[in-house]
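J.: Sharing a sequence plus its predicted fold:
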Amino acid sequence: MAAAAAIALAATLLVACGGARSGTEGTIALLLPEAKTARYETFDRPFFEERVAELGDFSVLYSNADQDAAKQQQQAESALAAGAGVLVLDPVDAKAAVSIVEEATAQNVPVVSYDRLIAGGDLAYYVSFDNEKVGVLQATALVDALDRRGEAGGGILMVNGSPTDSNAALFRDGAATILDDSGLRVLAEYDTPDWSPDKAQEWVAGQIAQYGDEIAGVYAANDGTAGGAISALRAAAADPLPVVTGQDAELSALQRIVTGDQYMTVYKAIKPQAELAAEVAVTLLRGGAVTAPMEIDGVPTTLLQPVAVTKENILQTVVADGFWTLDDICTPDYAEACRAAGIL
C-alpha cells in the first residue's frame, strides 16, 4: 500500500509537455547490471518494457552488463550511438557510471538512475527503495528471531553485498543502526564480490571452520548470498541452522523460508518501481518536466517502501500482490512444508 501511494504521488508530479515525434516516438535504453540476481530478467525488464509499450510507440534498447562495469560503459556508448533519447541506468559500479552520465549529458540525453544511485553527474531522476530501511528490516528480524531463540548475545556473520553497489553500503548502514545496540557479536564481515552466491558460500564455509557453534545468525544482504550461506551451513551439518536473512523475495528464498532454512527476505514491489521509471523516461523523451516527492543531492527522487517477509506473512505480501503465486511456491516438493506453514 505504501508503495502504491508513493507511485500515485509521483505520477501526479510527472508533467508531460512537448509533442510526440512523427512515427516511432523515440528510443529508451534500459541498462541493467547483472543476471545473478533473478529479479532483473524476471521482473524489472518485462515490467519496464510493458509499461513503455502502453505509453506509446517507443523502442526499448535493452542491455545487461553481466556485472562488468567496462561492458556497461560500452553498452551505454552503443545506445547513445544508436540514437537513444533517454538512458535508464542501473549501474554495475556507482562511481564508474559517472562517466556514462557525463557522456550522455554532453549529448543532451537525460539519465534516470534506476535502483542504485549513480555517484555523480547531472541526473534527471532517481527511483529506488528506501535502502537503509531494507537493512533495518533485515537486522530487526534477525535480532527478534535470536531473542526468541534465547540467543540474544550470540555471534553473527555479516555477508554484505558487492563493494561496487551503492545500495550495499546503505543496507549495511541501516542494519548497523539496529545491530550496534543489539548485544549481538559480529564475528566476521564480508563484502561479497559481484553479489556472487558461490563466493558467499566459500567465505561462510571458512567462517564455520573458525567459529563453529558460535554462529547464531547470518546477516545476508540478499537472497543469493543467503542461499550460498545456507549451502555452507548445510554442508557443515549445522544443527539447528542459524537464523539467516535475505532480500528480493526470490522464489527459491521463499521456498527456503517455508522449509525453515531461511528466516526472512525483504520484498520490494518491483512493478511500481519499473513502471515509474518507464513513465519518467517517456516524459523526458517527449521533452516534459519531471518532479518528485523528494530530492537526494539535488536529484528528483522517489523511494518506495520495502516490506519484511517471513513465513507468517507470505500470503499477505508476495502472494497478495501477485508477485508469486501459491502454485509457484508450493510445488510438489514443497507442498508438505507449505501445509505445515499454514499457507496451503
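T.: Cool, the structure landed.

J.: switch to C-alpha atoms for all contacts and neighbour counts from now on
T.: OK.

J.: Point me to the helix or strand that includes residue 117.
T.: Counting by DSSP states H and E, there is no helix or strand that carries residue 117.

J.: Count the neighbours of the residue lying closest to residue 338 once chain neighbours are set aside for me.
T.: Leaving aside its sequence neighbours, residue 338 sits nearest to residue 344 (CA to CA, 6 or more residues apart in numbering; 5.6 Å). The tally of other residues near residue 344 (other CA atoms under 10 Å) stands at 13.

J.: And stretch 330-339, end to end?
T.: 9 Å (CA to CA, to the nearest Å).

J.: neighbouring contacts of it?
T.: Stretch 330-339 has contacts (CA atoms under 8 Å, 6 or more residues apart in numbering) with 255, 258-259, 344.

J.: Doesn't residue 144 belong to a helix?
T.: Yes - using DSSP: H, G, I helix; E, B strand; the rest coil, the secondary structure at residue 144 is a helix.

J.: Please report how far it lies from residue 176.
T.: Counting by CA to CA - residue 144 and residue 176 are separated by 15 Å.

J.: want to compare, so here's the second one:
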Amino acid sequence: MNTSLRRTVVATAAVSMALGMAACGKAGSSSSSSTTSAAATGSTAASGTGTIGLLLPENQTTRYEKFDKPLIEAKIKELAPNATVQYNNAAGSAATQAQQVTTMINAGVKVLIIDAQDSAAIKSSVQAAVDKGIKVIAYDRLAQGPVSAYVSFDNVAVGTLQGQGLLDALGSKATPSAKIVEIDGDSADPNAADFKSGFQAAVKGKVTIAYDASGLWKADVAAQKASAAINQIGAKNIAGFYSANDGMAAGIVTSMKNAGISNLPIGGQDAQLDAIQRIISGTQAYTVYKAYKPEADAAATLAVDLLNGTSITSVATTTKTSGSGDSVPSDLLTPQLVTKANVESTVVKDALWSASDICTAAYKAACTAAGIQ
C-alpha cells in the first residue's frame, strides 16, 4: 500500500472510530468562542484527524460572524460530534487569509472551508493545502485552484433580482433616459461580477447607468463614490441608486441624505437588519435575501462528507467553472427578493429577524403600518 493511500485509510478509520464512540458518549460543549470541541468522553480518537478549518473573509458585513460561523459550526457538531472546527476571519485582508491557510495546514486540518477575500490571490494557498492532502470547499465565493466543492447562491440570479427590484421601485419612472448610479462590490470577489452581470442585463435598455464604480463592499467607500456621482450628475438628475449589498447601501443612504435627496429607490442584498428597517421605513426599496442556514448547512455537510471520504453528489448536484478554469462540483441555492410587502413572509417567517428585532421604538409605527407585529 502506498504512503498516500495508507494515510487516507488511517484517517478514515480514525474518524469512523471517533464517530462510533460519539454514539456511545455525550458530546462536550465548545471549548472557546472559535472552536467546536471534540466530545468530552475521555476518548482522543479523533484528535488531530477530525479538524475542519473555517476561514471567512471579513467582519464589516454582519452576516459572517452572526450567522455563517455559528451555523456552520452547529451543523458540523450535529453531523460529526467529535470533529473540531478551527476558525479565523481575514478582516478584509487577502494577505492575512493566506497566512491563516498556512496556519491551518500546519495545524493538520483535514478539510478547509474558505470564503475567499480575494478569489484569485487565494489560488496558491488552495494549491498548498491540496498538496498536503487537505480537501478545500469554496464557500459563498468561488476560490480559484483545485477546490473539491463549492456552495453558494445563483449569483447572476441575485443581480437579476436586484435589477428587477429597482425597476419595480421606479415604476413609470423607469425609462431609457432615467439615470442610475451603480455601486458594485469588490472585483476581487467573483460574485461581484455575477451580481453586476445579472443587474445590468435586467435593466439594459430600460434605464441609463450614468455612473458605475466599485464600493469595495465598504460602506464608507460606497458613500464616497455616491457623493462623487451626485456631484458629477447632479442630485436632481438621478432617478435611483443600485448598491451591490446592504452594507454599502447604508453608506449611500447617508450620502443621499447629506445631498438632500429623498424618495429615490435604492436596493442591496443580504437582508441585514438595518436594511430591513430601512425598507420598513421607506428609505430602502428592496434587498435580496440569501438564506444563510441552507448555505451553511450545505457547506458543513460537504465538509463532513469529505472528512469521512464519502460521496458529495447528493449535495453538489451541479458544476461551476472557476476563474482558474477548474470545473467544481457545486450547490447553487435560490435567492429571494424582499420588499416591504413580503418582509413578514420571508425574513420574519424564517426567523432570520424577529418582529421585535425589526420593530424597535424608532420603527414601531412603520411596522404597524406594514402589518408587522
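T.: Yep, it's here. Since we're looking at a predicted model, the values are computed, not measured.

J.: related to what we said a few turns ago, how much space separates the residue nearest to residue 338 of the first structure from residue 321 of the first structure?
T.: Residue 344 of the first structure is 17 Å from residue 321 of the first structure, by CA to CA.

J.: So for stretch 72-87 of the first structure, what gets flagged as buried?
T.: For stretch 72-87 of the first structure, the neighbour count (16 or more other CA atoms under 10 Å) marks 72-73, 75-76, 79-80, 84-87 as buried.

J.: which residue ends up closest to the midpoint of the first structure in space?
T.: The centroid of the first structure falls nearest to residue 248 when counting by CA atoms, centre = their mean (5.7 Å).

J.: Matching it against the second structure, which residue comes up?
T.: Mapped onto the second structure by TM-score structural alignment, residue 248 of the first structure lines up with residue 270.

J.: what residues are up against its match?
T.: 63, 245-246, 287-290.

J.: Show me what residue 234 of the first structure aligns to in the second structure.
T.: Per TM-score structural alignment, residue 234 of the first structure is aligned with residue 257.

J.: Which residue in the first structure aligns with residue 179 of the second structure?
T.: By TM-score structural alignment, residue 179 of the second structure lines up with residue 155.

J.: any chance you could map the strands in the stretch 151-300 of the second structure?
T.: 179-184, 208-214, 240-243, 266-267, 287-289 (DSSP state E, counting those that start in this stretch).

J.: tell me what the first one is packed against?
T.: This points to strand 179-184 of the second structure. The contact analysis (3 or more CA pairs under 8 Å, 6 or more residues apart in numbering; DSSP states H and E) places strand 179-184 of the second structure against strand 208-214, helix 219-233, strand 240-243.

J.: quick one on the thing from earlier: and the gap between the match of residue 234 of the first structure and residue 7 of the second structure?
T.: For residue 257 of the second structure, the distance to residue 7 of the second structure - CA to CA - is 61 Å.

J.: same check, this time on residue 227 of the second structure
T.: Taken as CA to CA, the span from residue 227 of the second structure to residue 7 of the second structure is 57 Å.

J.: ok, now residue 173 of the second structure?
T.: For residue 173 of the second structure, the distance to residue 7 of the second structure - CA to CA - is 64 Å.

J.: same question, residue 46 of the second structure
T.: 14 Å.

J.: These two - which one has more neighbours?
T.: Comparing residue 46 of the second structure with residue 7 by other CA under 10 Å, the one with more neighbours is residue 46, at 22 against 13.

J.: Could you report the neighbour count for the residue mapped onto residue 72 of the second structure from the first structure?
T.: In the first structure, the residue matched to residue 72 of the second structure (TM-score structural alignment) is residue 48. Counted by other CA under 10 Å, the residues lying close to residue 48 of the first structure total 22.

J.: mind listing what residue 48 of the first structure touches?
T.: Residue 48 of the first structure makes contact with 271, 274-275, 277-278 under the criterion CA under 8 Å, 6+ apart.

J.: give me every residue that touches residue 91 of the second structure.
T.: Contacts of residue 91 of the second structure (CA under 8 Å, 6+ apart): 57-60.

J.: Can you flag the buried ones in those?
T.: Buried residues within the contacts of residue 91 of the second structure, counting neighbours by 16+ other CA under 10 Å: 57-58.
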